[in-house]
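# A predicted structure for the sequence below; I have some questions about it.
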Amino acid sequence: MNFDRQLISGQQGLLEKGILELSRQDAELARLLDDEVVRQHNTLSLVASCCTVDPRTLAASASALVNVTAEGGPGKRYHAGCLNVDKVESLAIERAKSLFGAQYANVQSHSASNANYQVFSALLKPGDTFLGMSLDHGGHLTHGSPVTVSGTFYKAIGYGTTDEGLIDYEEVRRLAHEHHPKLIVCGATAYSRVVDFARFREIADEVGAILMADISHIAGLVATGLHPSPVDHAHVTTTCTHKQLAGPRGGLILSGRDANDIVPGFNLPFSRILDRAVFPMMQGAPAVNIIAAKAAAFGYAQKPEFKQYITRIRHAADTIADAFNAHGYEVIGGQTNNHTVLIKLRGELTGTIAEEALEECGITVNKNRIPGETRSSFVTSGLRIGTGALAQRHMDEIGCKKVVELVCRILDAVHIVSEKEYRLNPELRDGFINEVQSVCRDYPILSYTQ
């Protein structure tokens, strides 16, 4: 009895009790969760959207706040019992504003996609025109793909990149003047160069459009000053809180110098309109345990160790890009200025085959469409490589080059049968697995704050 009382005293006791009871009473699920930890340690993740969450953030996400219903915002809830929730959410808001130099922050969005749609619903009416980056050229699904809400409920006009893989700002200007969009979206999911947010704002101002920047893939670089910030250029900035921030899976909406400006046609400032779009328009009660995890991640991101981690991401990306170039692969854009390296595959090798063959050997990547793509989204002609997880392994130049060399050897060993089918010699595969696991032992997963 004394042991039970000790277990249930405070957050640490609750977590320990939960882990013990899960292992005792649901061994099947507990085993699967343990298997995933083993998988992550024994494989190399080159997925641009994945990082390892710090244990302190995991603890916050598993907190007792999950028991609280808290519709509304700090100081204005529709439920009782929110005294500590208000303090936690206020802390997350202030940390987010400090981290990104913003005047406004909403930390309730369940994901970056939700955050994007909340901005759309706040500022656009169904059928309104907006300008976003084409999926084939590096944009995100929510930036206007016809299979999503953004491309179905609104008139989405896509802009792209030049033959050199750079955003075609003249095309953006031409399309903006031709279509007079109410909103312009900048930011990408598979773009490896610097985004000129100031130039986008100039174009938006020329046509009277609102500018939204989606920095989900570069939020860590922006927060540490290793990429220009959009916060005072864009009227609204959105991001997820995982990827480079290595926090929980969730969304964040920010605004800088425009936060308190009145939005034409609404007679309300951006801050008020955005708050209303999150709740009650698009979401009910927030996941307040995840808000606590966001607060933890924002706190860690302001420490010197975090900038060291982001710096390792950049160095690893440069090394990876140079190594693929040396192995004869075309790097879209020629180089990288962030954590992403987008490569064009050679010959008949497709993205889906490359992705599956590499995963079979213990390396995870994303197949990806490339400029001038002729294959479907389920096949593709490219791969998107990210270096966040490698940086968390503190991988040096030697290690990064070894990873690229392994990737190239695996792809060279693949026998192509069709666009989606291949064969890989089992003995070669087993040898590759052993080599991957050897690299994992040499560079074990470390917390990004170490």
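Received it, and whenever you're ready, just let me know what you need.

# only C-alpha atoms from now on, for both contacts and neighbour counts.
Will do.

# so what's Leu91 up against?
By CA atoms under 8 Å, 6 or more residues apart in numbering, the contact set of Leu91 is Ala295.

# roughly how far apart are it and His227?
For Leu91, the distance to His227 equals 25 Å [CA to CA, to the nearest Å].

# residues in contact with stretch 125-137?
Taking CA under 8 Å, 6+ apart as the rule, stretch 125-137 contacts 139-141, 143-145, 153-161, 165, 175-176, 179-188, 190-191, 369-373.

# so how far is it off the chain centroid?
In terms of CA atoms, centre = their mean, to the nearest Å, the centre of stretch 125-137 is found 20 Å from the chain centre.

# now stretch 338-354
With CA atoms, centre = their mean, you get 19 Å for stretch 338-354.

# one more: stretch 390-404?
21 Å.

# below is structure B, check it against A:
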Amino acid sequence: MADIDALTSSAYAHALEVIASVEPRIADATRAELADQRSSLKLIASENYASPAVLLTMGTWFSDKYAEGTVGHRFYAGCQNVDTVEALAAEHARELFGAEYAYVQPHSGIDANLVAFWSILAHRVEGPWLEKAAAKNVNDLTEADWEALRKELGNQRLLGMSLDAGGHLTHGFRPNISGKMFHQQQYGTNPETGLLDYDALLAKAREFKPLVLVAGYSAYPRRVNFAKMREIADEVGATLMVDMAHFAGLVAGKVFTGEENPVPYADIVTSTTHKSLRGPRGGLVLATGELAPSVDRGCPMVLGGPMSHVMAAKAVAFAEARTEDFQAYAHRVAENAQTLAEGFLKRGAKLVTGGTDNHLVLLDVTSFGLTGRQAESALLDAGVVTNRNSVPADPNGAWYTSGIRLGTPALTTRGFGAEEFDRVAELMVEVLRNTTPGTTKAGTPSQASYVLADGVADRVRAASAEMLDKHPLYPGIDLS
């Protein structure tokens, strides 16, 4: 291990020297970013720390290669090595998640969702329409045919979780392309408990009859019963799509099993490859064999040239996730989230749904008299990196918000355990209790400005540093 650490440190030191020879400000910013991440309590639920092996894999000459198409069927010559990379990444993903098919080309989670949406539309709408039109393929269509098909494709129904209930922008939020592609409605959570109400969801699905039912979340701190989601989709004839971008690592790590594992129940599953999976920034689609041919048309249907260097890094990350070490890590992520939630509750803080049973905690900061934006900013002053987030029926809207979303994957990667996460909750409550809302220039209450009491930020940073020093980030890398 010492030899590996020395090699890793040397690799990054020399890489930054090369970068600095062209644009030293980029090298300086890179060093500064590592320093900032090392000295901060990173609690953003969608962030993590990829291994040096994953990070180094992205910085290769695979970045120089165009490779539109699929394995063995490219629109560019000389893609034999890209074929190897993509095939390995897909193989690892299939084995990791127990999926029939894996598509590793999407550049991001939104790209993965677009591939999924259009694959469903191609399979459920375009294919049957072509048969009805007695056309062998799209090249047989007249302009009038195309106009009719466009109306068919643009008039389908999608039912997804609302943003304030914990859903994602791409689940039918109006300003997002998903809200413009589909005739959409959204389902929420029980107003008393904040939990999914499957009976209410079934009633809404029966009334709306969507073509696509989207399950999954970005800020819902509970597990989902995907067997029930499957039953609802089947009853109304919908395709069940699951976006597991946030909790993919808990599926891979066997924390979510049985009816809480979406892969056996969904027609199509999308994910990012960073977040709880600890891979490179990118997207992933898993699908049944029936949908695989449509998904395989992601390029040119939605995507352009795949990022071969990122697909290579995905293969490395998936290989890491297939180990017992990763399974142990995933279980610690969930255990640490429980500890963090309990730490807030025993100090009188308010949590959406009253706790968590996944990797994230949603803190309602209105009990501190703050907006999410004020709380986020005050915490950042104290070296605690979070992101503001809506809560159900949020009175402050999606910009200022009433909540702070927290996640345990990143600090768990650093080695934080129960004692540290309880201390994190204590420090955060100290900051929030010592923060008061500011006023606008006109003297009216502000949703953005705040006043943090003197000395609090320094005290919290000092206490955080003690924990962070015990669990150094990338300890084998010395850029001094």
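In hand now; what should we look at? Note that the coordinates shown come from a computational prediction; the quantities given were computed from them, not determined experimentally.

# in strands only, show me the contacts of stretch 125-137 of the first structure.
155-159, 183-186 (DSSP state E).

# helix or strand for Ala463 of the second structure, just tell me which one.
helix 456-470 (DSSP states H and E).

# list the helices and strands that helix packs on?
On a contact count with 3 or more CA pairs under 8 Å, 6 or more residues apart in numbering; DSSP states H and E, helix 456-470 of the second structure meets helix 418-433.

# ok, 6 Å please
Helices and strands touching helix 456-470 of the second structure, by 3 or more CA pairs under 6 Å, 6 or more residues apart in numbering; DSSP states H and E: there are none.

# off-centre distance for that helix?
That offset, for helix 456-470 of the second structure, works out to 28 Å (CA atoms, centre = their mean).

# kindly report the same for stretch 202-218 of the first structure.
Worked out by CA atoms, centre = their mean, stretch 202-218 of the first structure lies 19 Å from the chain centre.

# now swap in stretch 295-312 of the first structure and tell me
Centroid separation for stretch 295-312 of the first structure versus its chain: 16 Å, with CA atoms, centre = their mean.

# which positions in that stretch come out as buried?
Residues 295-302, 306-307, 309-312 are the ones in stretch 295-312 of the first structure that count as buried (16 or more other CA atoms under 10 Å).

# cool, and stretch 433-442 of the second structure?
Residues of stretch 433-442 of the second structure classed as buried by neighbour count (16+ other CA under 10 Å): 433-438.

# show me the contact partners of it.
445-446, 449-453 (CA atoms under 6 Å, 6 or more residues apart in numbering).

# mind checking which of the residues you listed are buried?
446, 449-450, 452.

# following the chain onward from whichever helix in the first structure runs longest, which element is next?
For the first structure, the helix that runs over the most residues, judged by DSSP state H, is helix 304-326. The first helix or strand that comes after helix 304-326 of the first structure along the chain, using DSSP H and E, is strand 330-331.

# on that earlier part again, now intersect the buried ones among the contacts of stretch 433-442 of the second structure with the strands, please.
446, 449-450, 452.

# just flag the most distant two among the residues you listed.
Largest separation among those by CA to CA: Ser446 and Leu452, giving 14.3 Å.

# need the buried ones among the contacts of stretch 433-442 of the second structure in TSV (columns: distance to Met161 of the second structure).
TSV is the format used below for those (distance: CA to CA, whole Å):
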residue	distance to Met161 of the second structure
Ser446	30
Ser449	31
Tyr450	32
Leu452	35
